Structure formats: structure tokens, C-alpha cells
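1. requesting a structural model of the entry that follows:
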Amino acid sequence: MSLSRNSILTIISILLLFTFVWYANNNLTPYAVRIWENTAIFLMLAASYNLINGVTGQFSLEPNGFVAIGAYVAAILTLTPDQKDAMFIIEPMVPWLKNIHMSFLPSLIIAGLVTAFVGFLLGFPVFRVRGDYLAIVTLGFGLTIRVISNNTITITNGALGLKGIASYTNIWWCFGWAILSMIIIMRIVYSAFGRAMKAIRDDEDAAIAMGINTFWIKMAAFVIAAFFEGVGGGLLAHLITTISPTMFTFFLTFQLLIIIVVGGLGSMTGTVMATILVIWGSEILRFVEQPMNIAGLHIPGIPGMRMVIFSILLIVIMIFAREGIMGQREFSWNWLFSIFKKSKSEA
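-> Got it, this is the predicted structure:
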């Protein structure tokens, strides 16, 4: 079977991306590599969040809860029984969990499946409401997960958290999962299910009148997003090598919300662009917090100034691009070639 021109170009692009990953892993500083690892993880989290929030149009605020579940499940599965014995000093870990020890890949998959199952159970009460009420319910879920992780000492070690987690996550794992998630999500968006999701976003009552089972379509988007958010949590846990309930606050959800709004609700291309802008932008602006001498004027370092400047830049972007960088548009090879043809014809 012959491949189309667009398929060949997509394969070449993926190969070039992996070439960049190889170059970054072997030539960039550990600091730069760590930022790219964070970028890839947040890309997967933002893309999955955009599936439910942007493509399906359900204003959900659940990511911090799902990421927390995935992080704890993956970490517990990869820790050895001896590590668990030494770590749980307040109360011993429950025996059925203490003796489980798995390698990294199965732990990530199980973390995603467990998170997806929780998302499936959560979907039944959550999708009985819409709009702002949906946001409040899912926000409460994230707060509930934090309270549970603080108090289930025999499972999560409570406020002490989990430490000494193996540093399995590297740039290959991060970009591998990011690319896999993007391919799956994009195929869903361009499928019949994706068109049904967009119909629900545009007018849920009209979608119901057309015979679309809106409940199960929303449930499918929610469960798929939960799976990848759980995997992302597992990658974060093995990147940072220590987790605690204080890591998974609403600020994590807020970061992802900024990314999908700046990129464009419903646009996966915009999600990629906004993820790079937000993650790298906040790091590049660190220099403004250092003492500087400009034209003989000494400016002392002001902690937090980079976030002030970064917030102003985001506000400017939203003023001049109210639907985000891409709106609901997506990159395509046909669009790129049409631009070249148009420029040639004008020349």
C-alpha cells in the first residue's frame, strides 16, 4: 500500500523530531534537557485536557486530581518493598501494596488505567451538570484527592509523601509519550467521535436532537483525557523523584488552562505552540529577577518579577488574539502548500 504525500511528510517530521531529541540528549546542558522534558510532559497533559475542555467544550477543572492519582500509582508500583518499609515510618504500608514491585513501563500503563477508571466513575455524577456547575464539581474532585492523599497514610504516606523514587523518566520517555498521545488524540478529533465532540461543544441540545448520545461521548473524552493525565503524573513522579500532596494543587490545573486558552480551545496545534511558549517563556525570563546595571542605573533583583512580565505578555496575546494563537484551526500540510502556491502566484 502506497503512502500519501502527507503521510510521508508526517513520518519525516516525526523522525526529525526524534533526531532533535537525540541531539538534545547528547549535546544540551542538563538544565535545558530538563526543560524539554517538562515541555513534553506538559504537552501531553495540555493536549488531553484540551480534548475534554476545548474539543468537547466541557469546562472541567480536574487535571490536578488525575495527575496526582497517576503519580502516586506509578510511584508506589516502582518502589521496592524495602524502600516502602523504610519510608512509611508513621504507619506501615498495607501489605497488598507493599509487596508489589514493577518496572517503569507497566507502572505507567497501570497508572493511566487506574486514573481512567476513576475518571469513568467520576463521569457519572459529573456529567449530570453543565457549565459552571461542572467546573465546581471537578474542582471539588481535585481538592478531595488532595485531602485523601493527606489522610490515607498507609497508602500514600500522608503529608510526608513518597521519596527516593527511581529517576526513570528521561527525554526519550517524555517525547515518546507526548508524540503517542498527540497521534491518538488527533485521530480521535478527526474521527466520527471527534465530530460528535465538536457538535456537543457547539450546541449540546442540538446534538441531542440529532441523535448523538452526548453522555457517552463526553464520558469517552473524559476517560481518554484521564488516562493520559495519569501517565503524565507517573512521568512527573519519576522525573522529580519525590511527590507529596502539596505538589498537586489547583495551580497545576491553572497552568494547563492557560496553555489551552493561549493556544486556542480545541486546537492541538495551538496547544503545542502555547506549551513551548509558557514553559520556555517562564524560564527564559528568569534573568529579570537578577540584579542588573542598565545605563549606569542599578536595578536590584526582584523575586517573582518574571511572572509579572510573563503575565503581561499573556494578557497582550489574549487582547490581540482573543481566540488564542490558533483559535480552532489546525496545521495541515495542505494548508502549508497552499501558502507556497499563493506566494508563487503573487510573485
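2. going by C-alpha atoms from here, please, whenever you check contacts or count neighbours.
-> OK.
3. what's the local residue count around the residue nearest to residue 293 when sequence neighbours are not counted?
-> In space, residue 293 comes closest to residue 299 once its chain neighbours are excluded; the distance is 6.0 Å by Cα to Cα, 6 or more residues apart in numbering. When neighbours are defined as other Cα atoms under 10 Å, residue 299 has 13 of them.
4. verify the stated contact: residue 299 with residue 288.
-> No - applying Cα atoms under 8 Å, one finds residue 299 not in contact with residue 288, separated by 9.6 Å.
5. wait, what's in contact with the residue nearest to residue 293?
-> Residue 299 makes contact with 291, 292, 293, according to Cα atoms under 8 Å, 6 or more residues apart in numbering.
6. what's the answer for residue 300, then?
-> The contact partners of residue 300, taken as Cα under 8 Å, 6+ apart, are 290, 291, 292.
7. tell me how far the second one lies from residue 186.
-> In this structure, residue 291 and residue 186 are 45 Å apart, going by Cα to Cα, to the nearest Å.
8. ok, the first one next?
-> Per Cα to Cα, residue 290 is found 41 Å from residue 186.
9. what about the closest residue to residue 159 other than its chain neighbours, how many residues close to it?
-> For residue 159, ignoring the flanking residues on the chain, the nearest one in space by Cα to Cα, 6+ apart is residue 150 at 5.1 Å. Using other Cα under 10 Å, the number of residues around residue 150 comes to 19.
10. let's see this one next to it:
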Amino acid sequence: MSVGRHHLAWGLLAVVVIALVAYAEGSLSGYERTVLGFAGIYAMLAISLSFSNGLTGLFSLGHPAFMMVGAYVGAVLTFPANRKGFMLPALPEWLASVEWSLFPATLAGGIAAALVAAIAGFPVLRLRGHYLAVATLGLIIILRVVINNADGATRGALGLNGIPRHTDLWWIFGWLAAALLVCWRLKHSSIGRSLLAIRENEMAAACMGVPRARAKLAAFSLGAFFAGVGGVLWAHLLTNLTPGSFGIALAFMLVVMVVIGGSGSLVGAALAAIALTFLSEALRPIEQAMGAYGLVQIVIAVLLIAMLLLRPQGFFGSAEPSFLRRKAAGSRAGRPLSPGEEREV
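-> Here you go, the predicted model:
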């Protein structure tokens, strides 16, 4: 695909998304906008997880932990100052008197999550496979215990309610576009190729001079940053917050989105996240009518098993849709695929 057609495809996609968001904000009900907002947040989370896990071969389940950090940091910074004194009495004086707008609070939440990921990543990223998965699940539990016990600054298990509803579809899809742009540019750069090399053969990548530890920590921290951003948007969409919102079930859902979309495919992960969000909401009335609570989780688990059996690489594998790439797959016809490379679809 020529550069001009490549830019035209991205431009048309941006126009379509802007038109859909404008229509949704003006015509859909509050419930419908909330569901669409969750779809956008999940898509951003899936993109960041596909980048940090799919490109490097990590198996981290810690995204809910980073969402938790971002959500509480953003909520405390935007919480009305006249209510902090009696609801959050343990806050330091300088923090109790501030009341930020959404954008700087979102940046602060993302940066705080990235810092937690960088600190935790030094020991944790030495592990591999299911050992890394268990360690990152432990991070979720640790942060939930910390927040539950810091009730003077977070209200603990009671939850923090009355958070201003600053999040709308423009904020959500704006940050979704930012996450896709950043992760896309990095994936299709020398950094992305280094991460793919680590995923395919870590020892060979080290022999070629790829700084494995630094590259994995950077990808892990970038994924955590957008997870923190997603947590801030989540908190200001629901207007209430409890540590129980960010648990193992959410970690499982995010991994399912990445697996179904394709490990390493950014657009595939986003499309899978949106589809699963709408599927879950469509099944909830059936679940309630039948009294079969847990039906949504069963259906999603069956879909995951079917995908692993029939197409273990996911719908897109590690590739992206060809119409969004500068070069079509045909330009590489006749050349053998390199390890881990997928034909464009």
C-alpha cells in the first residue's frame, strides 16, 4: 500500500470514529453510552496488554493492579476538596486541598501505575511463564490489601463514592486513539522488532545485542501506564470505586481479549475487546431471566477454549489489518516468513 493510501485509510478510520462518537453522545441513552464507554476502555486495556504481553512473550496478569493504582490516584486528585476532610481524613494537607481536572489527574494516574510497574518489574520480570503470572496476581492481592487497610485515605473496603463523572466518550476514545498510536508506532519500529526477537528467542536476541531486561521493563511499564489511564477513566465513568472491582476475573477477561484477537495484534485485541463487551451485555438479560448467574463467564470460557483448539494464534495472530499498513502482504509474497511473523489479513 502506498504512503498516500495508508494515510487515507487512517484518516477515514478517524473520521468514522469521530462521527460515531458524536452520534453516540447526542443520541444514545445514558446506559448505552456507558456500555460503549466500557468497550472503549477495555479496547485500550487490551491494546496495552497485547503490546506488553504479546510482543515480548510475557505472561503478566497484573493489569488490574495498575488499573487500581491509576483509579485511586485519579479519584483522590479530582475528588471535591470540600468533601475530602470528612471522607478521607488521613490525606496530607497539601493533597486534601487540591481538586484537579480530569486530564492532569489521568496523566498522574498513568504515571503512578507506570512507576509501580517499574518498581515491581525489577524482581518480577526475572520470572517466566506461569511463575510470572502467579507473581503478577500476587501484585493484585498486595495492592488490594494495602488499599483496604488505608481506609483513611481510600475508604478501604467501603469504597469511594461520589467521584465526579468527568469521563465521556470523547475522553475515552481520545485516549484509546493515543494508546493505539503509541503502541502502533513502537511495534512497527526497531523497538518493536527487538521485543518480537525477545519473544521468539531470548537467547538469540541477547546475542544480537538486544537489551532484554531493559526492553521488557519498558514494555511492561508502558502497558501499565495505559492500564492506569484506563483505571482513571473507569473511576470517573462509574463514579464509585472499590478494590474488589479489580480482581482476577478482570485479569482473565483481558487475557481472553488478547488471545482471541491475536497475541501481538493491536487492532485484533481492540476488536476482540469491543466484541466481548457487547456480547457480555447482550447475555446479561438472558442470565437474569434464567437465573443462571455466571452464564457470561461460561460462554466466554467456552469461546476461549474453542479459539485455542481451532486457531491458537487468534484471529489476527501477530499481524495487523493490511489496509492500515504501508505495505500490503503481497509485497512480501514469495519470501519465507520470519519466526513469529504473520501474513497480513
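11. returning to that earlier point: inside strands: which ones of the contacts of residue 300 of structure 1?
-> Using DSSP state E, the subset of the contacts of residue 300 of structure 1 located in strands is residue 292.
12. can you redo the contacts of residue 300 of structure 1 as JSON lines with neighbour count and distance to residue 128 of structure 1?
-> Below are the contacts of residue 300 of structure 1 laid out as JSON lines (neighbours: other Cα atoms under 10 Å; distance: Cα to Cα, whole Å):
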{"residue": "290", "neighbour count": "13", "distance to residue 128 of structure 1": "50"}
{"residue": "291", "neighbour count": "11", "distance to residue 128 of structure 1": "53"}
{"residue": "292", "neighbour count": "14", "distance to residue 128 of structure 1": "55"}
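13. give the helix, strand or coil label for the equivalent of residue 278 of structure 2 over in structure 1.
-> In structure 1, the residue matched to residue 278 of structure 2 (TM-score structural alignment) is residue 280. At residue 280 of structure 1 the chain is in helix, as set by DSSP: H, G, I helix; E, B strand; the rest coil.
14. give me the aligned partner of residue 295 of structure 2 over in structure 1.
-> Counting by TM-score structural alignment, residue 295 of structure 2 lines up with residue 305 in structure 1.
15. over to residue 172 of structure 2?
-> If you follow residue 172 of structure 2 across to structure 1 using TM-score structural alignment, you land on residue 174.
16. in which helix or strand would I find its match?
-> Assigned by DSSP states H and E, residue 174 of structure 1 belongs to helix 171-189.
17. contacts for that helix?
-> Defining contact as Cα under 8 Å, 6+ apart, one finds that helix 171-189 of structure 1 is touched by 21, 25, 33-34, 36-38, 40-41, 43-44, 47-48, 51, 55, 194-195, 197, 228, 235, 268.
18. rewinding a little: what's around the match of residue 172 of structure 2, how many residues?
-> Look at residue 174 of structure 1: counted by other Cα under 10 Å, it has 23 neighbours.
19. assign the spatially most central residue of structure 2 to helix, strand or coil.
-> The centre of structure 2 sits closest to residue 45, judged by Cα atoms, centre = their mean, with a distance of 1.1 Å. What three-state DSSP gives for residue 45 of structure 2 is helix.
20. skip the chain neighbours and tell me the closest residue to it.
-> Closest to residue 45 of structure 2 by Cα to Cα, 6+ apart is residue 227, at 5.7 Å.
21. what's the match for that neighbour in structure 1?
-> Aligned by TM-score structural alignment, residue 227 of structure 2 pairs with residue 229 of structure 1.
22. got a list of what that match touches?
-> Neighbour list for residue 229 of structure 1: 44, 45, 48, 49, 63, 66, 67, 70, 112, 115 [criterion: Cα under 8 Å, 6+ apart].
23. at 6 Å what do you get?
-> Residues near residue 229 of structure 1 by Cα atoms under 6 Å, 6 or more residues apart in numbering: 45, 66, 67.
24. equivalent analysis for residue 152 of structure 1, please.
-> Contacts for residue 152 of structure 1 (Cα under 6 Å, 6+ apart) come out as residue 158.
25. repeat that with 10 Å
-> Counting by Cα atoms under 10 Å, 6 or more residues apart in numbering, residue 152 of structure 1 touches 93, 158, 159.
26. adding secondary structure and distance to residue 242 of structure 1, write those out as TSV.
-> Listed next are these as TSV, based on DSSP: H, G, I helix; E, B strand; the rest coil; distance: Cα to Cα, whole Å:
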residue	secondary structure	distance to residue 242 of structure 1
93	coil	17
158	helix	13
159	helix	12
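27. stretch 112-125 of structure 2 maps to which residues in structure 1?
-> Stretch 112-125 of structure 2 corresponds to residues 114-127 of structure 1 when matched by TM-score structural alignment.
28. quick check, distance from the matching stretch to the centre of its chain.
-> 18 Å (Cα atoms, centre = their mean, to the nearest Å).
29. pull out the buried positions in that stretch.
-> Neighbour-count burial for stretch 114-127 of structure 1 flags 114, 115, 116, 118, 119, 120, 122, 123, 126, 127 (criterion: 16 or more other Cα atoms under 10 Å).
30. in TSV, list those along with distance to residue 16 of structure 1 and secondary structure.
-> Shown next, in TSV, are those (distance: Cα to Cα, whole Å; DSSP: H, G, I helix; E, B strand; the rest coil):
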residue	distance to residue 16 of structure 1	secondary structure
114	34	helix
115	32	helix
116	32	helix
118	37	helix
119	35	helix
120	37	helix
122	40	helix
123	39	helix
126	41	helix
127	41	coil
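31. and which of the residues you listed is nearest to residue 244 of structure 1?
-> Nearest to residue 244 of structure 1, judged by Cα to Cα, of the buried residues of stretch 114-127 of structure 1 is residue 115 at 17.5 Å.
32. surely the closest one meets residue 62?
-> No - using Cα atoms under 10 Å, residue 115 of structure 1 is not in contact with residue 62, being 11.5 Å away.
33. which neighbours do the two share?
-> Residues within reach of residue 115 of structure 1 and of residue 62 at once, by Cα under 10 Å, 6+ apart, are 226, 229.
34. on that earlier part again, got CSV for the contacts of residue 229 of structure 1, with distance to residue 140 of structure 1 too?
-> Output for these, formatted as CSV (distance: Cα to Cα, whole Å):
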residue, distance to residue 140 of structure 1
45, 20
66, 12
67, 15
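35. what's around the residue mapped onto residue 42 of structure 1 from structure 2, how many residues?
-> Aligned counterpart of residue 42 of structure 1 in structure 2: residue 42 (TM-score structural alignment). Neighbourhood size, residue 42 of structure 2 [other Cα under 10 Å]: 27.
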